[in-house]
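**Student:** I would like to see how this sequence folds:
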Amino acid sequence: MENENDGDVLQVQKSKKHKGKHDKPKPWDEDPNIDHWKIDKFDPSWNESGLLEVSSFSTLFPQYREKYLQEIWPSVKSALKEYGISCELNLVEGSMKVSTTRKTRDPYIIVKARDLMKLLSRSVPVHQAIKILDDEVQCDIIKIGNLVRNKERFVKRRQHLVGPNSSTLKGNTVAAMGSFKGLKQVRKIVEDCIQNKMHPVYHIKVLMMKKELEKDPALAHENWDRFLPKFKKKNVKQKKVKTKEKKQYTPFPPPQQPSKIDEQLASGEFFMSDTKKSSKKWQEKQEKQAQKIAESKRKREAAFIPPEEPRNPGSKSEDDKKDMAAIAMSLKKKAKEFGKQKAAENINPEAYIAAAGEPSKKKSKRSQS
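**Tutor:** Reported below is the predicted structural model:
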C-alpha cells in the first residue's frame, strides 16, 4: 500500500513540473499589491548611459501626402527631439526616417517613433498621431483589402466605417489608436463589418450596454449575456442581374457585309458619270436642307400658336351643338319606327271575331260544288 501511495505522489509532482527551464513561479506573480497591467512612465535615470547601438526605421509615404508633411514636419521634429530621436524627410525617395541618437534614453521610444511615421503616411492628422508617443496609447494597422474578393462589395461595406467629419476610408488599411483593449474591440468591429457579419452600429450598442453594466458593482462578476441585445441577420433581397442569352453556336461565319462599291453597283450609281454623281449629291443635299428649314420653321411658328382656352361648363361649342342635333334626329327616327311597330301589333278584337265568322270565298266555292 505504501508503494502505491508513493507512486501517486510522484505522478502529482511530475504534473506540476514546468516545460521551460526558467518558467518557474515568481513571488511577485500572485502579489495583490502589484498591478501587472499598469504601464509606468519611463524615467531617464533608469538608463543614464544611453544606447550602445543606433536603431533606425524608414517608411514610404504616398505622393499626395508630400505637401502636408512638408508643412507639419517642424512640429514632428520638435516632438521627437524631446525623446532624443532624430527624423529625416526625403522627398526624392518619398520616405520618412527616424533613428536614435546619443541623447536617447528610452529603448522603446524608437518603436513609438516608427508607429508615428506609419500613422502620418496613412493620412492621420499630426495632432492626433503625436499622441502615440505616450506610453498609454498604442496603434494598430488593420488590413482589410484581402477580406473580400468582390471589389463592389468591398467598397460598399467600407463606406460603413465613418471617420471624423463624416469622412470615409479610401485605402486598404484602417489605422486605429487607443489602449490594447480598445484596439482589440476596434479590430473585431472592422473585420465583422467588412466580412458582413455585423454592422458597426450594433457593435456600438453592445459596447454602450457593457459600459452601463460596469457601473453596477453587483453585476461585476456575473455573466452579461442575458442583458446584451441579440441581433439577427436579415437577408435583404438583391436585384437579379440580367444575364445575356447565349447565342446558338454555328460553325459558319456571319455573312459578309456589302461594300460601298457593291451598294453603288446595286443602285446603278457606279456606272453614272462624274457630272451625274455630283448633281445627284447636290440634289440630296438640297432635299436635306429643305427638310431642316421646314422643321426649324415649324418650331418657330409653334411659339406663336395660341394655347387652347379652357371650356366653361355653361357654354356649349359648335361641335357640342352638332352632336346634340344628330342625337335628336336619331331619337325621332327611332320613335317613328317604334310607333309603326306598335300600330301593327295593336289589333281590335271585335273586328277580328267578326272577320272570323264570315266564310271565306274559297270555302263557299267548295261547298257549291
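
**Student:** all contacts plus neighbour counts: C-alpha atoms, from now on.
**Tutor:** Fine.

**Student:** And stretch 176-186, what's buried?
**Tutor:** Within stretch 176-186, the residues that count as buried by 16 or more other C-alpha atoms under 10 Å are 176-178, 183, 186.

**Student:** With secondary structure and distance to residue 107 as extra columns, can I get those residues in a markdown table?
**Tutor:** Below are the buried residues of stretch 176-186 laid out as a markdown table (DSSP: H, G, I helix; E, B strand; the rest coil; distance: C-alpha to C-alpha, whole Å):
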| residue | secondary structure | distance to residue 107 |
| --- | --- | --- |
| 176 | strand | 24 |
| 177 | strand | 21 |
| 178 | strand | 21 |
| 183 | helix | 23 |
| 186 | helix | 28 |
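
**Student:** let's see this one next to it:
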Amino acid sequence: MPSTHNVEKPWDTDDIDKWKVDDFKPEDNAGGSFAEESSFATLFPKYREVYLREAWPLITRSLEKLGIACTLDLVEGSMTVKTTRKTYDPAAILKARDLIKLLARSVPAPQAVRILDDGVACDIIKIRNQVRNKERFVKRRQRILGPEGSTLKALELLTECYILVQGSTVAAMGPYKGLKEVRRVVDDCMANIHPIYHIKELMIKRELAKDPELAGQSWDRFLPQFKKRHTSKRRTPFKVTDKAKKTYTPFPPPQEKSKVDMQIESGEYFLSKTAKERQQKERREDAMKSKMEEKRKEREKEFVAPKEDLGSDKKKKKEKKRKHRDEEEGSSSEKKKKKKSKD
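**Tutor:** Predicted structure coming up:
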C-alpha cells in the first residue's frame, strides 16, 4: 500500500486549531442510549443539609441538560447521580460524580456547577494524613491561606484555579495544568516548604512564557534556586551536660538504687502497715508545720517597723546650723571691709 504521508491535504489549512476539543452533541452519539445504568453516591456532613436543600433546584436544572438524574436523601445524608435514557455523553456521569464530591466538600453550588463544562476538572487533595502532629498541621494549613487569604488569592490567579481549604482536604477546580501546580504546592506546603517559593517560580514562568524567543530554551537559569540555610543561632539545650574530660574506667557506672533498696537501707521496708502509715502521717505534719512557719514569718515581715537612726538626724541639724552661722559671719565681715574702704 503506497504511503499517504506526503500527499497533499487540501482540507488541512493553517487556520485549523488541532488542539481544540469540540463540544459533544446528541447527534455525535451514534450508539444511542446506554445499555446499563451507571450511578454514583456520596455522603455529605450534617451542616451542609440546609444549603444543599436550597441549592438543589439549580443542580437539578444543570444536570438535566446532560440527561443526568439526581436525588438528595436527607434521611441518609447522601447525594446520588445516575444516567437515564436521555443521557448522550458518556463522560457526563463522571462530571456529575465530581459535582456531588465538590458539593460535599463545601464548594458553593454556582462554582461547583462549572465542573460540567469541558476543560474544567477538579482535584480533592487529602492533607490530614501527611502531618501527624495536629498543631503542626493547623499551622501548615494556615500557610496555604496566608495573611487575610493573600497567598490563596495569588495561587488562584497564577494557576487559574478555584481553591477551597476545608477541614482535612483542599478542593481545587480549573484546567489540568493548573491543578497539577496546585497539588505540588499543597503537598510541598505540608512537607514544610512555604508556598511563597512556588509563587515566585510561577510568576517568573508566567513572564518567560510571554517571550517567544525562550519557547525552545531551558528556563532553569531564570528560576530561583532556594537552598536550605543553617541559621547562625543554634538551639541551646535545656539540660547542659558536663563535657569535661573524665578518667577512663572500663567498668560500667553503678546501677541506681530502686525504691525498694532505699527502703531496705532505711529500715522502712520491714515496718508494719500501721507503722508505715504513722511515719507518712508524721512526715506530712512536719512538712505542713514548716510551711505554716514560713507563711507566718512572711506575714510578720509586713508589721516590722523600720529602724530609725536618730543620731544621724541630730548631726545633720547641727551641721546645717553651723553652715548658716558661718554664712552670716562671712557676710558681716564683708560689710565691715566695705565700710573701712569708704572711710
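
**Student:** Out of the buried residues of stretch 176-186 of structure 1, flag the one nearest to residue 276 of structure 1.
**Tutor:** Closest approach to residue 276 of structure 1 among the buried residues of stretch 176-186 of structure 1 (C-alpha to C-alpha): residue 176, at 80.4 Å.

**Student:** Is the closest one in contact with residue 186, as I believe?
**Tutor:** Yes. The criterion here is C-alpha atoms under 8 Å, and residue 176 of structure 1 meets it with residue 186 at 7.4 Å.

**Student:** longest helix of structure 2?
**Tutor:** Assignment by DSSP state H gives helix 310-342 as the longest helix of structure 2.

**Student:** quick one: the counterpart of residue 71 of structure 1 in structure 2 and residue 162 of structure 2, what's the gap?
**Tutor:** Using TM-score structural alignment as the criterion, residue 71 of structure 1 maps onto residue 54 of structure 2. Using C-alpha to C-alpha, to the nearest Å, we find residue 54 of structure 2 at a distance of 22 Å from residue 162 of structure 2.

**Student:** residue boundaries of the helices in the stretch 201-350 of structure 1?
**Tutor:** In the stretch 201-350 of structure 1, the helices defined using DSSP state H, counting those that start in this stretch lie at 260-267, 274-302, 318-345, 349-357.

**Student:** For those helices, give me JSON lines that also has mean neighbour count and distance to residue 90 of structure 1.
**Tutor:** Formatted as JSON lines, the helices of the stretch 201-350 of structure 1 follow (neighbours: other C-alpha atoms under 10 Å; distance: least, C-alpha to C-alpha, whole Å):
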{"stretch": "helix 260-267", "mean neighbour count": "11", "distance to residue 90 of structure 1": "63"}
{"stretch": "helix 274-302", "mean neighbour count": "12", "distance to residue 90 of structure 1": "65"}
{"stretch": "helix 318-345", "mean neighbour count": "10", "distance to residue 90 of structure 1": "90"}
{"stretch": "helix 349-357", "mean neighbour count": "9", "distance to residue 90 of structure 1": "130"}
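
**Student:** With respect to residue 159 of structure 1, which of the ones you listed lies nearest?
**Tutor:** helix 274-302 (49.2 Å).

**Student:** so that closest one aligns onto which residues of structure 2?
**Tutor:** Going by TM-score structural alignment: helix 274-302 of structure 1 matches no residues.

**Student:** mind checking how far that helix is from the chain centre?
**Tutor:** 51 Å (C-alpha atoms, centre = their mean, to the nearest Å).

**Student:** tell me which element residue 98 of structure 1 falls in.
**Tutor:** Secondary structure assignment for residue 98 of structure 1, by DSSP states H and E: strand 95-100.

**Student:** Can you spell out the matching residue range in structure 2 for that strand?
**Tutor:** Counting by TM-score structural alignment, strand 95-100 of structure 1 lines up with residues 78-83 of structure 2.

**Student:** how close does the matching stretch sit to structure 1?
**Tutor:** Here stretch 78-83 of structure 2, set against structure 1 after superposition, deviates by a mean of 0.5 Å using mean C-alpha distance after the TM-score superposition for structure 1.

**Student:** That stretch: how far from the chain's middle?
**Tutor:** Chain-centre distance of stretch 78-83 of structure 2: 35 Å, with C-alpha atoms, centre = their mean.

**Student:** Of all the residues in that stretch, which ones are buried?
**Tutor:** For stretch 78-83 of structure 2, burial by neighbour count (16+ other C-alpha under 10 Å) applies to 78-83.

**Student:** Show residues contacting that stretch.
**Tutor:** Under the contact criterion C-alpha atoms under 8 Å, 6 or more residues apart in numbering, stretch 78-83 of structure 2 has outside partners 37-44, 67-73, 93, 96-97, 100.

**Student:** And for stretch 79-94 of structure 1?
**Tutor:** By C-alpha under 8 Å, 6+ apart, the residues outside stretch 79-94 of structure 1 that reach it are 60-63, 66, 73, 77, 95-106, 109-110, 113, 130.
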